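Colleague: Give the three-dimensional model of this entry:
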Amino acid sequence: RSLPPVSLTGIRAFCSMIQTNLFRNLKVLLFPVVLGTQSIVSWDPVRVPSLLEISEGQSVCPYKVRVYVYEFDESLPFNELTIKARLRPRGTHFDGEHLLAQFTLEHVLTDFFTQSCIRTKDAERAHYFFVPFFSDIEYRAMGRPNDPSAHGEAILNIIEKNDTKLWVQRFGVTDKYWQKAPERHILVQAAPVTGFRHPKGRRGWHHYKIQLTAPIFISLEVTKSWILQYPRCASKNIVMPYPIPGRAWHDHEAPDAWNVLAKQLIQSLYEKKIINNFERPLFALYRGGRHGCVNVRQAIAKSLAADSEIATITRSIDHAWSALGHRGPTARQVLMHTATFCPCPEGDSPSAKRQYDALLAGCIPVIISDDAVYSYDHFASPHRAYGYALNVSDFAILVSEQDAIQGKLLSILRGVSPSQLASLRHHGRRVSNLFRYYHPGSYPIDPLVKQRYPNGGAPSLLTWDLDRRLQVDQTNPRWEKCQHEITNEPHSDLTKQFCGAPPKQQELSRLRAQLQRRGGSKELHRTIQDWEDGHVFRFRRRG
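Modeller: Here you go, the predicted model:
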């Protein structure tokens, strides 16, 4: 059979068919991530003001907070690399949906702070100081060394040794404000398993520990166990969504374009006999590599593939997409817009970009990572302090890693009722733009490449957060509370990754036996307490 001609009427009929036949014709397609065919809706503020087009130079700025952005010479290596990559984006951080694009938070926030109305060029008036250092692009261009770059070393010397000499020498700017208020500086951690140092194979909390220093760290990830271990320190830092670059995600015509592309791909797969019936909607969509929690990922694939009504697509789908001559959106992202559920296991760390991709594509994320948090969820204590936090279960399905390993995933998804599905989609649409860096509009070229002003919900909520810190921190400084937490409370450490249910009774027996034999430190008592309180989402050993 052939598809009807592509038209707006046909697209709407296609979307309607997917919705009405969702429970009558269930089909699961194995491929990375999933999403429904819901259109991208205009931003719902959810009690948070929107920045939209309010940028630097506007006569009215709705915020009192002011941020000074350090100005570094363009000849510095990380600036030269950025300029070069923007001119020739292919294969770089600026290449739309390239793998490296998810690590562009430093660039997105630099574009935001330099163009926002909250920027001040008078450092004496500033409440915060933003450091536009592009660590990730420099790290990868240098061959991914373990040691920090020259400029990374200068920053580490400040926050670890209170030594600003290299900052002045290498960045060529004053150290006056570092000396005066290191806790009011903003640094960005662009990737979850690297920082200013890049030791290979280190997991657990290793890459988070730099956040126990004075500056405010904006990062893509921390975990539930980390927040429970250092709640006061976690509250001084900010977790933001993974950037989702690429023109198609932001252009106002994207919803129709996605559906056209999806129909092309589905027809190709049907003709190649990779799927049996392109008219049936995709019930779920998943494909993942063998990394991170391999046992969990294998269990997801096995659970979905075991059903006789499920089509398993592996690399065949990539070849089919390539044969159509498409560049830009990947086949995975296109098919997100034709599915209902998106299984999202952890990657090299507990969170993953796909948990945000899914929401923007209209899919229902299925979070299969016990230690993962969303930005702005109820574990994000800065937002909780202001009476604002997202309830992840409103827009995502949470499946424990142990349930996935035991093969329960498919039965859980099939057990979602039509009313539950409608509620999940409603809340997903309501919050999705809080995870956008660019408000839907007209984007002939990727907005990150053109340094367009990031006016989406994510930077709006960031500004809202910084603005409210002014009032809270005047009477209750977060950095002082963090210092007290570090020095006056015992802490356990997480140095390994464990996938599945933590061995609670086994570890408690071992730790209690150790306590009886040799007595125990405060740290050992804290570790036992963490296990007893259910604060362990990963295998934990004392450092």
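Colleague: From now on I want contacts and neighbour counts done on CA atoms only, so please keep to that.
Modeller: Fine.
Colleague: Okay, buried residues for stretch 212-224 please.
Modeller: Under the neighbour-count criterion of 16 or more other Cα atoms under 10 Å, stretch 212-224 has 212-224 buried.
Colleague: I misspoke; the intended subject was stretch 228-241.
Modeller: In terms of neighbour count (16+ other Cα under 10 Å), stretch 228-241 has its buried residues at 229-241.
Colleague: rewinding a little: narrow the buried residues of stretch 212-224 to those in helices?
Modeller: Among the buried residues of stretch 212-224, the residues falling in helices (DSSP state H) are residue 224.
Colleague: Serialize the buried residues of stretch 212-224 to CSV and add fields for distance to residue 394.
Modeller: Below are the buried residues of stretch 212-224 laid out as CSV (distance: Cα to Cα, whole Å):
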residue, distance to residue 394
212, 31
213, 34
214, 34
215, 33
216, 29
217, 28
218, 25
219, 24
220, 21
221, 21
222, 21
223, 20
224, 18
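Colleague: which parts of the helix or strand harbouring residue 508 are buried?
Modeller: Under the criterion of DSSP states H and E, residue 508 resides in helix 504-518. Neighbour-count burial for helix 504-518, counted by 16+ other Cα under 10 Å, picks out 507, 508, 511.
Colleague: Return the list of helices and strands in contact with the helix or strand following it.
Modeller: Per DSSP H and E, the first helix or strand lying C-terminal to helix 504-518 is helix 522-532. Helix 522-532 is packed against helix 504-518, with contacts defined by 3 or more Cα pairs under 8 Å, 6 or more residues apart in numbering; DSSP states H and E.
Colleague: switch the cut-off to 10 Å
Modeller: helix 224-229, helix 504-518 (3 or more Cα pairs under 10 Å, 6 or more residues apart in numbering; DSSP states H and E).
Colleague: what about those, which gets the closest to residue 399?
Modeller: Residue 399 lies closest to helix 224-229 among the helices and strands packed on helix 522-532, at 15.4 Å (Cα to Cα).
Colleague: centre of the chain versus the next helix or strand after that closest one, how much separation?
Modeller: Next along the chain after helix 224-229, taking DSSP H and E as the criterion, comes helix 231-236. Computed by Cα atoms, centre = their mean, to the nearest Å, the chain-centroid distance of helix 231-236 equals 19 Å.
Colleague: now do stretch 400-416
Modeller: Stretch 400-416 sits 24 Å away from the centroid of its parent chain (Cα atoms, centre = their mean).
Colleague: Let's compare: structure for the following, please.
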Amino acid sequence: MSLNTQLDNGDHEAQRLEPLVQPAMEDEKAKPVPKVPYFPTLPGARNRRNSLCALLLSFSLLILLLHRCCLRRTLPAVSSPGVKLSILPFESSFEEESTAFCSAGRIYVYDLPSRFNADLLMQCSSLVPWTDLCPALDNNGVGIALDLPSWLGAGFWYYTSQFGGEVIYHARMLEHPCRTRDPDKATAFFVPFYAGLDVARYLFVPSTPKQRDELSHMLLEWLTLQETWKRHNGRDHFLMVGRITWDFRREESSMWDKLWGRSGWGSDFFLTSEMKTPLRLIIEKSIFDGQEVAVPYPTSFHPRTDSHLVQWQAIARSAKRSLLFSYAGGPRPQFVNDFRSLLLDQCQQAINSCRSFDCSKQRCEHPLPVMELFVDSIFCLQPRGDSFTRRSIFDSLIAGCIPVFFWHRTAYLQYGWHLPANSESYSVFIERKDIRDGKQIKSILQGFSQRRIEKMRETLIASIPRFVYKVPGNSSANFRDAFDVAVDGALRLTQERIQKQR
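Modeller: As a prediction, this is how the structure comes out:
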């Protein structure tokens, strides 16, 4: 029995089963950046409730998948021009900032060979086999603007991939006020390698370990030749990785791996000797690896100004919440005693008190249906996702919906730099065993007084800046966001590690 299994008391839900499926977007490359309306169903599939159409669609997708698995052993040809970072040129005035402003130190951003980042971004239409990711990675990683109802506010919602953090962090690092072009002045070194975009190319098509490892090994070979790396053997280096840690810790082949014709899952990037020293900012960390720090998943909310943030906080604060609790997510019926199915069952039984949104049948990657549900809810159920964490956690936090957790590793043992220190001040924890034994979630949540609920919600709303990412390259906002918290922490931790080495 693995350590992960022991810690989670025998719950056999998958750490990773399926990717985020992004819908096709219209007018993807039109300039200026278009606003995309929300459709409750995929274009051309509005009759999906009709069982015959659904069956034919499923059969067609199966044939397409089999065709790709059998015939395409290499990456598909790029079908669109891709996207690029569009950050203003580095200004020398940044170098003149006061020492007090950059008291934590300065950051050197490597200008890596393009194969490690820019080329991958240009391949956005072919990184995964079923969709074009360019609309979700454009605009410096936040994606194209969305046209949503006026009650959600205007000008700060984007079609963002939950795995787009590498691009966002790279763009923000290029405009960081404490960035230096002189490596001798640097306290820390940022490595803008798009490891997540790289490995994603091979996760869902037949691939070999060599294919999945090749680019990351090339990156490490390049890095270790740099004098800046040799200075502290990489202890003053850090990078942001936009996928979960388990995608870079290849183990023995599972049943799913064999079904997909691959040897194990993911790459061995984090298992290499060179990766024992750099700090890794990542959307889900291994709690057993001291080199990793978890940072928030990118959501679709990206305020450009301080007023955008204040406007949304007012919306979340004044929302008339008609539901006691809600759940957005799909079940995992392929697993015995699926915990998610228990949550869905309890939600369905709590008539007029709960509403669910089944992400296995509808579009959870678009913010509108999820935010509508969460803003209308007092509590949001947050079980583990395909791995221990899920983007939905941060959707609920932004909505001012009090999260209900069932695993400590879903949030408490992950996002220590960003979440309030006192978990009871903003969330509820329920033991999974109690739910399996028949305890009703509704009765537990009804035990919270209105005064305590309001206090917890206010804690969440006040903390929203620490959960969101400002728009890179086009933001006048002054509040400190999730990126600022993460980079400040990385600088502080780097200083501590170098001092201990001395």
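Colleague: TM value for the aligned chains?
Modeller: Overlay of the two chains. TM-score (TM-score structural alignment, normalised by the length of structure 2): 0.60; 366 aligned residues with a Cα RMSD of 4.5 Å.
Colleague: picking up where we left off before, turn the buried residues of helix 504-518 of structure 1 into a markdown table, columns for distance to residue 292 of structure 1.
Modeller: Listed next are the buried residues of helix 504-518 of structure 1 as a markdown table, based on distance: Cα to Cα, whole Å:
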| residue | distance to residue 292 of structure 1 |
| --- | --- |
| 507 | 22 |
| 508 | 26 |
| 511 | 27 |
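Colleague: which one of the residues you listed is nearest residue 181 of structure 1?
Modeller: Checking the buried residues of helix 504-518 of structure 1 against residue 181 of structure 1 by Cα to Cα gives residue 511 as the nearest, at 41.6 Å.
Colleague: My guess is that closest one contacts residue 530. True?
Modeller: No: checked against Cα atoms under 10 Å, the pair residue 511 of structure 1 and residue 530 is beyond contact range at 11.6 Å.
Colleague: Find residues that contact each of those two.
Modeller: Both residue 511 of structure 1 and residue 530 are in contact with residue 524, where contact means Cα atoms under 10 Å, 6 or more residues apart in numbering.
Colleague: ok, residue 212 of structure 2 - contacts?
Modeller: Going by Cα under 10 Å, 6+ apart, residue 212 of structure 2 touches 198-203, 248, 250, 265-269.
Colleague: what helix or strand does it sit in?
Modeller: helix 209-224.
Colleague: Flag every buried residue along that helix.
Modeller: Buried residues in helix 209-224 of structure 2, counted by 16+ other Cα under 10 Å: 209, 212, 213, 215, 216, 217, 219, 223.
Colleague: still on that earlier bit, could you name the helices and strands sitting against the helix holding residue 508 of structure 1?
Modeller: helix 522-532.
Colleague: okay, the helix it packs on sits on what stretch of structure 2?
Modeller: The aligned range for helix 522-532 of structure 1 in structure 2 is empty, by TM-score structural alignment.
Colleague: now the angle from that helix to helix 504-518?
Modeller: For helix 522-532 of structure 1 against helix 504-518, the angle by axes from the mean of the first three to the mean of the last three Cα atoms, to 10 degrees is 160 degrees.
Colleague: can you pull the buried residues of helix 522-532 of structure 1?
Modeller: Within helix 522-532 of structure 1, the residues that count as buried by 16+ other Cα under 10 Å are 523, 524, 525, 526, 527, 528, 530, 531.
Colleague: from the middle of its chain, how far away would that helix be?
Modeller: Offset of helix 522-532 of structure 1 from its chain centre (Cα atoms, centre = their mean): 30 Å.
Colleague: can you check stretch 168-188 of structure 1 too?
Modeller: 27 Å.
Colleague: From residue 454 of structure 2, how far out is the spatially most central residue of structure 2?
Modeller: Closest to where the C-alpha atoms of structure 2 average out (Cα atoms, centre = their mean) is residue 297, at 3.1 Å. For residue 297 of structure 2, the distance to residue 454 of structure 2 (Cα to Cα, to the nearest Å) stands at 25 Å.
Colleague: Likewise for residue 407 of structure 2?
Modeller: 24 Å.
Colleague: So for the two, which residue has more residues nearby?
Modeller: Each of residue 407 of structure 2 and residue 454 has its neighbours counted (other Cα atoms under 10 Å); residue 407 has more, 20 against 15.
Colleague: Contacts only, for the counterpart of that one in structure 1.
Modeller: The alignment partner of residue 407 of structure 2 in structure 1, by TM-score structural alignment, is residue 369. Taking Cα under 10 Å, 6+ apart, we find residue 369 of structure 1 in contact with 293, 296, 343-347, 349-352, 398-402, 404, 499-500, 537.
Colleague: Over to residue 276 of structure 2?
Modeller: Taking Cα under 10 Å, 6+ apart, one finds 233, 234, 235, 270, 289, 290, 291 in contact with residue 276 of structure 2.
Colleague: between those residues, which is nearest residue 501 of structure 2?
Modeller: residue 235 (9.1 Å).
Colleague: how about the equivalent of the closest one over in structure 1, what does it touch?
Modeller: The alignment partner of residue 235 of structure 2 in structure 1, by TM-score structural alignment, is residue 183. Residue 183 of structure 1 is in contact with 128-129, 159, 213-217, 236, 477-480, counting by Cα under 10 Å, 6+ apart.
Colleague: now do 6 Å
Modeller: Residues counted as contacts of residue 183 of structure 1 (Cα atoms under 6 Å, 6 or more residues apart in numbering) are 214, 215.
Colleague: what about residue 96 of structure 2, how many neighbours?
Modeller: 10.
Colleague: ok, it to residue 474 of structure 2 distance?
Modeller: The gap separating residue 96 of structure 2 from residue 474 of structure 2 is 22 Å, by Cα to Cα.
Colleague: Likewise for residue 442 of structure 2?
Modeller: From residue 442 of structure 2 over to residue 474 of structure 2 (counting by Cα to Cα), the distance is 44 Å.
Colleague: Strands of structure 2, start to end?
Modeller: 36-37, 107-109, 146-147, 179-180, 188-190, 237-241, 279-282, 292-294, 323-328, 354-357, 377-382, 402-405, 428-429 (DSSP state E).
Colleague: coming back round to it: among the contacts of residue 276 of structure 2, which one sits closest to residue 135 of structure 2?
Modeller: Nearest member of the contacts of residue 276 of structure 2 to residue 135 of structure 2, counting by Cα to Cα, is residue 270, at 29.2 Å.
Colleague: For the alignment partner in structure 1 of residue 460 of structure 2, which residues are in contact?
Modeller: Matched to structure 1 by TM-score structural alignment, residue 460 of structure 2 sits across from residue 428. Neighbouring residues of residue 428 of structure 1 by Cα under 6 Å, 6+ apart: residue 395.
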